[in-house]
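Q: Have a look at this prediction, sequence included:
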Amino acid sequence: MNKAVFLDRDGVINEVKTDRVKFVNRKEDLYFLEGVAEAIQKLNEADFKVFVVTNQGGVGLGYMTEEELDSIHEHMAKELAKQGAQINEIMACTHAPHENCYCRKPGSQMLLDLLDDYDIDIMKSYMVGDREPDIEAGNAVGIKSLMVVNTHPEAYKCFNNLSEAVEWILEDEKA
């Protein structure tokens, strides 16, 4: 079985609701947070599969198309790869928030699909998010769910950023 880290996108990998960008609806709006590529590279070197699981209701609400979202994700993966950071797969729920679909976090279908497709051991895996739905989705499938930027009582641990979370993951896996 494989070990994995599941990352939310907005607020964990890239800026959102900052002075530079409100939402990422075009690839030109994608600004990586400091240390993200290096953190993902460390996970790669430690043989973790790295996945992005993201709610992208902007598609369902008409702010961008599926093709535009695919372009953003291709750009993100390509730019990270240039820095030595590999993403195994990016999965996005494109339903509008009010649709209450099974894949939109806090629903856990994206995680369940990846766990199954890649033969992932939940006991050796982590979810890293910046909002309550991320933590709820990870907890629902039994993965240690870590919060960055914010705090949440149901998070296993809370950190200031992805780099700090990854350092803790690498130590935790040795325990």
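A: Cool, got the structure. Numbering: from 1, shown residues only.
Q: contacts, neighbours, all on C-alpha from now
A: Noted.
Q: and the longest helix for this protein?
A: In the chain, ranked by residue count with DSSP state H as the criterion, the top helix is helix 66-82.
Q: Touching that helix from outside, list them.
A: Residues from elsewhere that reach helix 66-82 (CA atoms under 8 Å, 6 or more residues apart in numbering): 25-27, 30, 37, 59, 86-87, 90, 94.
Q: Buried residues, that helix. List them.
A: Residues 69, 72-73, 75-77, 80 are the ones in helix 66-82 that count as buried (16 or more other CA atoms under 10 Å).
Q: for the chain, what spans make up the helices?
A: Along the chain, counting by DSSP H, helices occupy 36-45, 57-60, 66-82, 109-117, 132-140, 162-172.
Q: right, so the ones you listed: which one is the most enclosed?
A: Greatest average neighbour count among those goes to helix 132-140 (a mean of 21), per mean count of other CA atoms under 10 Å.
Q: A further structure is provided below for comparison with the first:
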Amino acid sequence: MKIAFLDRDGTIIKDYPDERWTAIHSPEFVKGAVNTLKTVISKDYEIIIITNQYIIHEGFITFGQYEEVTAKMLKELTKQQVQVLDIFYCPHGRNEGCDCLKPRDGMIRMALEKYPEINLKESFIVGDSRADVELAANLNIRGFGIRIDYRGKNIETLNDITELPDYL
């Protein structure tokens, strides 16, 4: 199974400074993200979202707020005929030392455990942070950084999410 591992905030929906997330209760989609996801699916990829949500344990949002925004995002994606296979998130603070906070590979290992048919060599990671592309580099799989200049094997820089289909 080919997987498009996508970051959530700043890749699919708009991201905010940590302290602004407290007031966010509905997602705003990044321009072109929904159509890009449709194209990714049309190229026989399943979508798994992997997202650092350290803002939960660091006290900026509650777990309920995270669930609320995620549920609204998934509802809109389903309405737009975009099916997300699964979501893995890391709620731990940046100083907690967990193994799931990107660029560590804990969320990918969880996905592989749940979906052993995933073929990492045919999969890729895309996100808007250095942690996303470092995770791809650490796993030695294709990675796409949105406005992230990263010199590494199998890593491409995109100006925005709409450029992704050009590489698939």
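A: Yep, that arrived. Computed from a prediction, not measured in an experiment: that's the story for all the values here.
Q: TM-score of the superposition?
A: The TM-score (TM-score structural alignment, normalised by the length of the second structure) is 0.90; 166 aligned residues with a CA RMSD of 1.9 Å.
Q: Give me the mean deviation of the longest strand along the first structure from the second structure.
A: In the first structure, assigned by DSSP state E, the strand with the most residues is strand 48-55. Superposing on the second structure and averaging over aligned pairs (mean CA distance after the TM-score superposition for the first structure), strand 48-55 of the first structure comes out at 0.7 Å.
Q: Tell me what angle that strand forms with helix 66-82.
A: Interaxial angle of strand 48-55 of the first structure relative to helix 66-82 (axes from the mean of the first three to the mean of the last three CA atoms, to 10 degrees): 150 degrees.
Q: The second structure: matching residues for strand 48-55 of the first structure?
A: Under TM-score structural alignment, the counterpart of strand 48-55 of the first structure in the second structure spans residues 45-52.
Q: Pull out the buried residues from the matching stretch.
A: Within stretch 45-52 of the second structure, the residues that count as buried by 16+ other CA under 10 Å are 45-52.
Q: Just name the closest of the residues you listed to Ser123 of the second structure, please.
A: Distance to Ser123 of the second structure across these (CA to CA) is lowest for Tyr45, with 7.9 Å.
Q: In this structure that closest one contacts Leu6, no?
A: No. Look at Tyr45 of the second structure against Leu6 with CA atoms under 8 Å: they stay out of range, at 11.4 Å.
Q: Quick check: Leu146 of the first structure vs Val59 of the first structure, distance?
A: As judged by CA to CA, to the nearest Å, Leu146 of the first structure and Val59 of the first structure stand 27 Å apart.
Q: counterpart of the longest helix of the first structure in the second structure, which residues?
A: Going by TM-score structural alignment, helix 66-82 of the first structure sits over residues 63-79 in the second structure.
Q: Which residues does stretch 43-57 of the first structure contact?
A: 2-10, 40, 85-97, 104-105, 110-111, 166, 170.
Q: Whichever of the residues you listed end up buried, select them in ChimeraX.
A: A single ChimeraX command selects the buried members of the contacts of stretch 43-57 of the first structure (16+ other CA under 10 Å):
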select :3,4,5,6,7,8,9,10,40,85,86,87,90,91,92,93,94,95,96,97,104,105,110,111,166
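Q: In strands, which of the contacts of stretch 43-57 of the first structure fall?
A: Here DSSP E is the test, and the contacts of stretch 43-57 of the first structure give 3-7, 89-93 as lying in strands.
Q: Out of the residues you listed, which two sit at the greatest distance?
A: Lys3 and Cys93 (22.8 Å).
Q: Any chance of the buried residues of stretch 45-52 of the second structure in CSV with distance to Gly152 of the second structure as columns?
A: Converted to CSV, the buried residues of stretch 45-52 of the second structure look like this (distance: CA to CA, whole Å):
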residue, distance to Gly152 of the second structure
Tyr45, 23
Glu46, 25
Ile47, 24
Ile48, 23
Ile49, 23
Ile50, 21
Thr51, 22
Asn52, 22
